[in-house]
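**Student:** predicted model follows, preceded by the sequence.
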Amino acid sequence: MAMRKRRSGWTLQDETELLEKWESRSYDLRKAKRNAHIYQEISIEMERRYTAEEIHCKVKNLTKKYRDEKSKIDPFGGSPSVWKHYHAIDRIMGSTAINSAFFVKTDSLMSIRKQRSEWTLSDEIELLEKWEARSHDLRKAKRNAHIYREISKEMGRRFTAEEVHCKVKNLTKKYREEKSKSDPSGGNPSVWKHYKAVHRIIESTAVNSALYIKTDSLNSPSPTSSMPSPSSPLPSPQLPSPSFQLSSSSPSMRSPSPSSAPTARKRNYNGEMVKLIKQQTQVLKTIAKESKLVNQEMVGAILEQNRITEKLLILMEKITEKLV
């Protein structure tokens, strides 16, 4: 059996140097689960006079000695330790303890933040009020994260913007499930406590969207705005067929909800569109009639000009004969 390698003797200078290296890496040693590489680095910095295992063993022995000395000290400070390395190790262990406490506090705060907030009935009612007040903005905006942040701020930041958004989606999903279960004839209404409030928000949003679609279609530029002057010659226009106008305008007549109110508005859209098509057709007929009159007048003017030209030619011939 090979003889065990003799342990290196630590001098006071070596111990002081080790304490300096230990103090500079106390945080890394405390944080790392596997810290053999740190003792290896200390060994290299100490010119490999001691192996990483010997440095690790020395640190454990110094720690044990420090705890023994600390247990002997009078808690009221009457009998301080006289060990030469006590104050240095106390400084190392004290700073490590503070760092550990800081990280424990940070971890506890992160765990508290990760816990989902509980929604009470009053919180849900308050959210429904904020949601209803901004239902049109949420429907109109393509990016609405800022709206949820505003709602979170108005609710005292008890819930984050992400939690508010998630709650709105959950309430919408619950409303649709309840609506699919209810009798279409109204004989079996939902008993969910928020059904009527969410129904009012979603249906009002659908009606507002349909109203804006109608407003945009009525505010679209009319062909009469680009109508040319009757005094200029125009080619005979081709009248558009009503089926073409209806097909091109059909996307604006789609209703976002199959309820009775949007259906009635859809029929009103059809009436408005038919009325607009009739007006447009009448305008185009008037343009065609005026264009025909203008063309006839221009043909008459050209014929008259030809007759005058012929008379001038005859007159010029007579003058030429007399001069000759």
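**Tutor:** Cool, the structure landed. On a predicted model such as this, the values are computed, not experimentally measured, just so you know.
**Student:** hey, let's count contacts and neighbours off CA atoms from now on
**Tutor:** OK.
**Student:** how about the secondary structure of Gly187?
**Tutor:** Classification of Gly187 using DSSP: H, G, I helix; E, B strand; the rest coil returns coil.
**Student:** please apply the same query to Phe159.
**Tutor:** Under three-state DSSP, Phe159 falls in the coil class.
**Student:** that one against Ser152, yeah?
**Tutor:** Yes. The criterion here is Cα atoms under 8 Å, and Phe159 meets it with Ser152 at 6.0 Å.
**Student:** just give me how far the biggest helix by length in the chain sits from the chain centre.
**Tutor:** Taking DSSP state H as the criterion, the chain has its longest helix at helix 260-323. With Cα atoms, centre = their mean, to the nearest Å as the basis, helix 260-323 stands 56 Å off its chain's centre.
**Student:** helices and strands around that helix, which ones?
**Tutor:** On a contact count with 3 or more Cα pairs under 8 Å, 6 or more residues apart in numbering; DSSP states H and E, helix 260-323 meets helix 195-218, helix 242-249.
**Student:** the residue nearest to Ala261 when sequence neighbours are not counted: how many residues sit nearby?
**Tutor:** In space, and not counting its chain neighbours, Ala261 is closest to Val207: 7.8 Å by Cα to Cα, 6 or more residues apart in numbering. When counting by other Cα atoms under 10 Å, one arrives at 18 neighbours for Val207.
**Student:** is it true that Val207 touches Ser260?
**Tutor:** No. Here Val207 lies out of contact with Ser260, judged by Cα under 8 Å, at a distance of 10.7 Å.
**Student:** so what sits against both of these two?
**Tutor:** Common contacts of Val207 and Ser260, defined by Cα atoms under 8 Å, 6 or more residues apart in numbering, are absent altogether.
**Student:** show me the contacts for Lys181.
**Tutor:** Ser190.
**Student:** below is structure B, check it against A:
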Amino acid sequence: MGWSEGAELAILELWADRVGELRGLRKNAHVYAEMAANLAELGYTHNARDVQVKLQNFSQRYRKETAEMGPSGGSPSTWVHYERMHQIIGGFKSNLHTELTLESIDDSSKASSSTASVPSPGTPLPSPSSPLPSPVPSTSASAGTNKKI
């Protein structure tokens, strides 16, 4: 059975009230069953599995819409439930992957630019205290001899 607009709005409100419970527990069957019972009280007949699938579909659609907008915000989503979904799950790290990745890249570039010491053009580079031996045998020292190295 499909979801009416009223049932979708109701499930979003129930989800907003229980998002903490659903994120904290591994086994959420009882929460989905209670949400289905709440929907039934409002006149919508959906079972616990319907509720679980609907929430998964909403989450997937939210992530898709967010990805299509891109990190700069792009054109806003035309999905009717996008703003409410953003209020419910938009602040969780699992839904902020792009933002966290860009923040991480930005932070690392700031850190590397502030900690790296680049000499100014007129500053001579430090010389090593003892030069490393060349991996290539010298031809001048062994010229005329047939030593195996």
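**Tutor:** Ah, there it is. From a predicted model like this one, the values you see are computed outputs, not experimental measurements.
**Student:** how alike are these chains, TM-score-wise?
**Tutor:** A TM-score of 0.59 describes the superposed chains when it is computed by TM-score structural alignment, normalised by the length of the second structure; 98 aligned residues with a Cα RMSD of 2.1 Å.
**Student:** distance of Glu154 of the first structure relative to Ser255 of the first structure?
**Tutor:** Using Cα to Cα, to the nearest Å, Glu154 of the first structure is found at 33 Å from Ser255 of the first structure.
**Student:** who's more crowded, the two?
**Tutor:** More crowded of Glu154 of the first structure and Ser255, by other Cα under 10 Å: Ser255, with 20 against 13.
**Student:** please determine how far the residue most central in space within the second structure is located from Gly91 of the second structure.
**Tutor:** Central residue of the second structure (Cα atoms, centre = their mean): His97, 1.3 Å from the mean position. Per Cα to Cα, His97 of the second structure is found 11 Å from Gly91 of the second structure.
**Student:** can you check Val51 of the second structure too?
**Tutor:** Counting by Cα to Cα, the gap from Val51 of the second structure to Gly91 of the second structure is 22 Å.
**Student:** so these two - more neighbours on which side?
**Tutor:** Neighbour count, other Cα under 10 Å: between Val51 of the second structure and Gly91, Val51 has more, with 22 against 10.
**Student:** where's the aligned partner of the more buried one in the first structure relative to Lys153 of the first structure, distance?
**Tutor:** Mapped onto the first structure by TM-score structural alignment, Val51 of the second structure lines up with Val164. Distance from Val164 of the first structure to Lys153 of the first structure, counting by Cα to Cα: 11 Å.
**Student:** same thing with Pro258 of the first structure?
**Tutor:** With distances taken as Cα to Cα, Pro258 of the first structure is found 35 Å from Lys153 of the first structure.
**Student:** ok, the alignment partner in the first structure of Asp17 of the second structure - how many residues close by?
**Tutor:** The equivalent of Asp17 of the second structure in the first structure is Ala133 (alignment by TM-score structural alignment). Residues lying near Ala133 of the first structure (other Cα under 10 Å) number 12.
**Student:** return the set of buried residues in stretch 117-131 of the first structure.
**Tutor:** Neighbour counts using 16 or more other Cα atoms under 10 Å place Glu124, Leu127, Leu128, Lys130, Trp131 of stretch 117-131 of the first structure among the buried residues.
**Student:** ok, back up a step: with the second structure overlaid, report how far the helix or strand containing the match of Val51 of the second structure is off on average.
**Tutor:** If you go by DSSP states H and E, Val164 of the first structure is part of helix 161-181. Compared with the second structure after fitting, helix 161-181 of the first structure deviates on average by 0.8 Å (mean Cα distance after the TM-score superposition for the first structure).
**Student:** and that helix, what's buried?
**Tutor:** Neighbour counts over helix 161-181 of the first structure (16+ other Cα under 10 Å) mark Ala161, Glu163, Val164, His165, Lys167, Val168, Leu171, Thr172, Lys174, Tyr175 as buried.
**Student:** and which of those residues is nearest to Arg113 of the first structure?
**Tutor:** Nearest to Arg113 of the first structure among these is Glu163, at 12.0 Å by Cα to Cα.
**Student:** how much space between the closest one and Glu177 of the first structure?
**Tutor:** 21 Å.
**Student:** do the same with Ala261 of the first structure
**Tutor:** From Ala261 of the first structure across to Glu177 of the first structure, the span is 21 Å (Cα to Cα).
**Student:** now Tyr66 of the first structure
**Tutor:** 67 Å.
**Student:** isn't Leu96 of the second structure up against His86?
**Tutor:** No. Leu96 of the second structure lies out of contact with His86 (Cα under 8 Å); the separation is 10.7 Å.
**Student:** find me the equivalent region of stretch 68-79 of the first structure in the second structure.
**Tutor:** So stretch 68-79 of the first structure sits over no part of the second structure, by TM-score structural alignment.
**Student:** and stretch 291-300 of the first structure, by the same measure?
**Tutor:** Across the second structure, nothing matches stretch 291-300 of the first structure (TM-score structural alignment).
**Student:** now do the buried residues in that stretch.
**Tutor:** Result for stretch 291-300 of the first structure [16+ other Cα under 10 Å]: buried residues Ser291, Lys292, Val294, Asn295.
**Student:** distance to Lys266 of the first structure added to these, as JSON lines?
**Tutor:** Listed next are those as JSON lines, based on distance: Cα to Cα, whole Å:
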{"residue": "Ser291", "distance to Lys266 of the first structure": "37"}
{"residue": "Lys292", "distance to Lys266 of the first structure": "39"}
{"residue": "Val294", "distance to Lys266 of the first structure": "42"}
{"residue": "Asn295", "distance to Lys266 of the first structure": "43"}
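**Student:** of the residues you listed, closest to Leu284 of the first structure?
**Tutor:** Ser291 (10.3 Å).
**Student:** out of the buried residues of stretch 291-300 of the first structure, who's nearest Asp216 of the first structure?
**Tutor:** Nearest to Asp216 of the first structure among these, with distances taken as Cα to Cα, is Ser291, at 31.7 Å.
**Student:** ok, the closest one to Lys285 of the first structure distance?
**Tutor:** Ser291 of the first structure is 10 Å from Lys285 of the first structure, by Cα to Cα.
**Student:** likewise Trp119 of the first structure?
**Tutor:** Taken as Cα to Cα, the span from Trp119 of the first structure to Lys285 of the first structure is 65 Å.
**Student:** quick one: map Pro76 of the second structure onto the first structure.
**Tutor:** Per TM-score structural alignment, Pro76 of the second structure is aligned with Pro189.
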